[in-house]
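> Provide a 3D model corresponding to the input given below.
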Amino acid sequence: MKHPTVSAGIARSMIDYAETRGIPRARMFEAVGLVEADLSDQDARVALATYREIIEVAKRGTGDGAFVLNHAIDTELSDMSVVGLIVHSSASMADAMTELNRYARLMVEVDVMEGGERFTVQPDESGVWIVDNRPDPNAFPELSEAAFARFESEFRREFPDRPFARAIEVTHDAPAYAEAYERILRCPVTFGATRNALCIAPEWLTQEFDAYSGYVFGIFADKADALLAELEASDSLIARIEGWALPNLHRGALDAETAARDMGMSRQTLYRRLKDEDATFAGVLDGLRFRMAREYLAARKVSVNETAYLVGFSEASSFVRAFKRWSGQTPSAFRATPERGDVA
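Here you go, the predicted structure:
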């Protein structure tokens, strides 16, 4: 059952960096409910919510609001993700952007409106803007910080004598550490903008990379394709909603707006993607309640009244009516003959 995730390599890099900034490693792991083994494979997945906790713990522990910006500048993507290896073995920046869009979800899973690309290129009179198309970006502004600081970091390292970012626009309001943005990113930053975008000189789009190797690139791409296939195999939004709802099913009232926010998308995006899967939010919850009710009743370890509570009904009578609608029989009849109820 799916929740948005990040690669374990990126989560581990955050903890490694926090350790260099004075936070005991064991304290970080304990605070976010992880152990070293959870992050031993950089291609494993960590819940996006846990990644966010890592960031918050690191910011509090170091007293550095700009922790995410500093982490991106001081670390290398190729040390934490196969995506970094692919980007660095690409033939040119244009190719690197293509591959970044293709494999971005291996780093951090985010939803993009209409199934489009995470990053698009939009030229204007001031230069070329790399636009981050995450919906509802202000719900997690640190992802915007990480994205743009990472662009600056990688190109600053490869081309130390050439300025990369000309200007940056972000949709979130200026944080308490706003002065750190321009100091770290070395360019003007506009807060409260209408988009999240980074401006570069047009000639960067034709920049070729000296380290290009078609053979090495192919090896990394094959690895990334396999990882992406694994990720997409479990990417049903229905499964993600069920995974989100299950721990709180007994509470009854679960709303789409909260689900969308917790999964990092807008409510409109959630409805649209459910429509693509020929489903509705209410229908997914209804189906989950029916499935869980059948499991509880078939196991015969809880009563009908207890089952009603476990699947979110405050009154047993409402549960009985719903169960008859779902299966054509009462919960008591199903519980007495679970083998027949299972095929109802």
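> make it CA atoms for all contacts and neighbour counts henceforth
Noted.
> quick one: residue 22 from residue 62, how far?
In this view, residue 22 and residue 62 are 7 Å apart by CA to CA, to the nearest Å.
> repeat for residue 108
24 Å.
> what does residue 149 give?
19 Å.
> what about those two, which has more around it?
Neighbours were counted for residue 149 and for residue 62 using other CA atoms under 10 Å; residue 149 has more, 23 against 15.
> Tell me who's in contact with that one.
With contact set as CA atoms under 8 Å, 6 or more residues apart in numbering, residue 149 has these partners: 69, 72-73, 185.
> Now, of those, which are buried?
Buried residues within the contacts of residue 149, counting neighbours by 16 or more other CA atoms under 10 Å: 69, 72-73, 185.
> Most widely separated two among those?
Within the buried ones among the contacts of residue 149, two members stand farthest from each other by CA to CA: 72 and 185, at 10.3 Å.
> For burial, what's the neighbour tally of the nearest residue to residue 89 once chain neighbours are set aside?
Once flanking residues are discounted, residue 89 sits nearest to residue 212: 4.8 Å by CA to CA, 6 or more residues apart in numbering. Residues lying near residue 212 (other CA under 10 Å) number 16.
> Could you look up the SS state of residue 212?
coil (DSSP: H, G, I helix; E, B strand; the rest coil).
> for residue 154, same thing?
What three-state DSSP gives for residue 154 is helix.
> Verify the contact between it and residue 76 for me.
Yes. With contact defined as CA atoms under 8 Å, residue 154 reaches residue 76; the gap is 7.0 Å.
> structure for this one too, so we can compare:
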Amino acid sequence: MTSNTFDRLKIPSGFWTELHQIGVTGQDVLRKAHLPLTLLIEPVFVTTAQYFAIWDAIPKLIDDPSAGIIKFITNSKIAQWPPSLLASYHARNYRDALNRMSRYKQLCAPERFHITEKGKSCMIELEWLNTDQPEPPMLVYNTFVALLELGRRGTEQPLKASRVELSYPLGNVKALEDYFGCSIQFGGSSNRLTLHRSDLDKHFISYNAELLDILIPALDQTLEEQQRNKSITEIVKWLMKRNLEGGRPDIQTIANELGMSERTLQRRLTGEGTSFKLLLTEARHDQARKYLENPSLDIKEVAFLLGYEDQNSFYRAFRSWEGDTPSNWRAEQLGISPIPANDLDIPPIH
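Next up is the predicted model:
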């Protein structure tokens, strides 16, 4: 999804200024990320890919990324926080703050927080909506440090995390463990911040009901306008890709996730010149190319991940899209020798 109505985010005005605190200039970051320097002076939106490039560049310019991100967050000034973050800081308690952060984060970036309370724990996982690329490690560190720092500033207590899981280490691991107050597990398949559930009930000293009465209606209106301006085509296609694995997403499932009736969804798709069936075909085509570029997946697995009941169905669909077999297409993309016809792991078409 690359439409400007969906895949865009605005870099906070104080971002470049605060980078100076860790010895990094915006010019150096943009050069390292191969992005135009005009991003420093123009209030423009960037894509998720460009934003990721910025966060991939930052750790290459400092000696210790972990210590740097801790300093970056803990030294940030509340006066420079965007309204969406202020709404969290002035919430009633830590739980309220996290829920507001989850809701209004969308105003800053196409990112979603999954917050799950279970037993004595509260687990938070991140999901970026417009990309299949993994989130830059330093951006994950930034988000998790910011979420704990929010609780510490709001409660004015030295809260600690219960568990932190990260894809791989970056910089001084001990500095990060000292900040979170727990050991960090690396090498997992996902990034996850686990908090003590009892901390969520802690009252925020910064609670300001009068300010929230001003902020919340304005934020809700902006969020509603943003959602209304999003292309339903792009949203549906993204949901399809997320729901494809091992099954075929139906219109009722997608409509339920969007909080609308099937009839309304069909009407809106028709209004944008498309249909549910056409989008499902496009989503499968996009994902087929992505999976086939991964040599560790065999053709049977690809067919399953795309929701096809058998390989023949996938074989016929792929021939209609690309004019070639999945195996030959993969060989060409990866620069390897085509598999002999009698060795293909897909049934022939008669």
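> And the contacts of residue 149 of structure 1, which is closest to residue 219 of structure 1?
residue 72 (25.5 Å).
> any idea how far the closest one lies from residue 27 of structure 1?
From residue 72 of structure 1 to residue 27 of structure 1 the distance is 22 Å (CA to CA).
> Mind checking which of residue 154 and residue 76 of structure 1 has more residues around it?
residue 154 (22 against 17).
> which residues touch the more buried one?
Contacts of residue 154 of structure 1 by CA under 8 Å, 6+ apart are 73, 76-77.
> tell me which of those are still there in structure 2?
On the basis of both residues aligned by TM-score structural alignment, their matches' CA atoms under 8 Å, nothing of these survives in structure 2.
> how many neighbours does residue 336 of structure 1 have?
13.
> Would you mind finding the match for it in structure 2?
Per TM-score structural alignment, there is no equivalent position to residue 336 of structure 1 in structure 2.
> now do residue 309 of structure 1
Aligned partner of residue 309 of structure 1 by TM-score structural alignment: none.
> Would you mark the buried spots in stretch 221-238 of structure 2?
223, 231-238.
> Could you export those residues as CSV, including distance to residue 117 of structure 2 and secondary structure?
Listed next are the buried residues of stretch 221-238 of structure 2 as CSV, based on distance: CA to CA, whole Å; DSSP: H, G, I helix; E, B strand; the rest coil:
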residue, distance to residue 117 of structure 2, secondary structure
223, 25, helix
231, 32, coil
232, 31, helix
233, 32, helix
234, 30, helix
235, 27, helix
236, 28, helix
237, 29, helix
238, 26, helix
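> can you tell me the helix or strand for residue 27 of structure 2?
Assigned by DSSP states H and E, residue 27 of structure 2 belongs to helix 26-32.
> which residues are contacting that helix?
Contacts for helix 26-32 of structure 2 (CA under 8 Å, 6+ apart): 16, 19, 36-37, 40, 54, 57-58, 61.
> buried residues in that helix?
So for helix 26-32 of structure 2, counting by 16+ other CA under 10 Å, buried means 26-27, 29-30, 32.
> How about stretch 162-171 of structure 2?
162-167, 169-171.
> how about the residues you listed, which pair is most distant?
162 and 171 (21.2 Å).
> so how far is residue 203 of structure 1 from the residue positioned nearest the centre of structure 1?
For structure 1, the residue nearest the mean C-alpha position is residue 109 (3.3 Å; CA atoms, centre = their mean). In this view, residue 109 of structure 1 and residue 203 of structure 1 are 30 Å apart by CA to CA.
> tell me which element the closest residue to residue 67 of structure 1 other than its chain neighbours is part of?
Counting by CA to CA, 6+ apart, residue 67 of structure 1 lies nearest to residue 59, which is 5.8 Å off, once chain neighbours are set aside. If you go by DSSP H and E, residue 59 of structure 1 is part of helix 48-62.
> which helices and strands does that helix pack with?
strand 5-7, helix 8-20, helix 25-32, helix 67-74 (3 or more CA pairs under 8 Å, 6 or more residues apart in numbering; DSSP states H and E).
> which one of these is the most hemmed in?
Comparing the helices and strands packed on helix 48-62 of structure 1 by mean neighbour count (mean count of other CA atoms under 10 Å), strand 5-7 ranks first with a mean of 24.
> how about residue 215 of structure 2, what does it touch?
83, 87.
> what does it align to in structure 1?
By TM-score structural alignment, residue 215 of structure 2 lines up with residue 220 in structure 1.
> That match is in what secondary structure piece?
With DSSP H and E as criterion, residue 220 of structure 1 is part of helix 214-233.
> how big is the offset of that helix relative to structure 2?
In the superposition with structure 2, the average deviation recorded for helix 214-233 of structure 1 is 1.8 Å (mean CA distance after the TM-score superposition for structure 1).
> in which helix or strand would I find residue 270 of structure 1?
Per DSSP H and E: helix 267-276 holds residue 270 of structure 1.
> how near is residue 53 of structure 2 to residue 133 of structure 2?
11 Å.
> With neighbour numbers in mind, choose between these two.
Here residue 53 of structure 2 and residue 133 are compared on neighbour count by other CA under 10 Å; more neighbours surround residue 53, at 18 against 10.
> Around residue 48 of structure 2, how many other residues sit close by?
For residue 48 of structure 2, using other CA under 10 Å, the count is 22.
> now do the one 4 residues further on
Residues near residue 52 of structure 2, counting by other CA under 10 Å, number 19.
> Surely it touches residue 135?
Yes. The criterion here is CA under 8 Å, and residue 52 of structure 2 meets it with residue 135 at 6.9 Å.
> still on that earlier bit, map the residue nearest to residue 67 of structure 1 across to structure 2 for me.
Aligned by TM-score structural alignment, residue 59 of structure 1 pairs with residue 59 of structure 2.
> I'd like the distance between its match and residue 121 of structure 2.
From residue 59 of structure 2 to residue 121 of structure 2 the distance is 31 Å (CA to CA).
> So for the two, which residue has more residues nearby?
Using other CA under 10 Å as the criterion, residue 59 of structure 2 and residue 121 rank with residue 59 on top: 22 against 18.
> helices or strands next to the helix or strand where residue 103 of structure 1 lies in the packing?
Taking DSSP H and E as the criterion, residue 103 of structure 1 maps to helix 93-107. Here helix 93-107 of structure 1 touches strand 5-7, helix 82-88, helix 214-233, going by 3+ CA pairs under 8 Å, 6+ apart.
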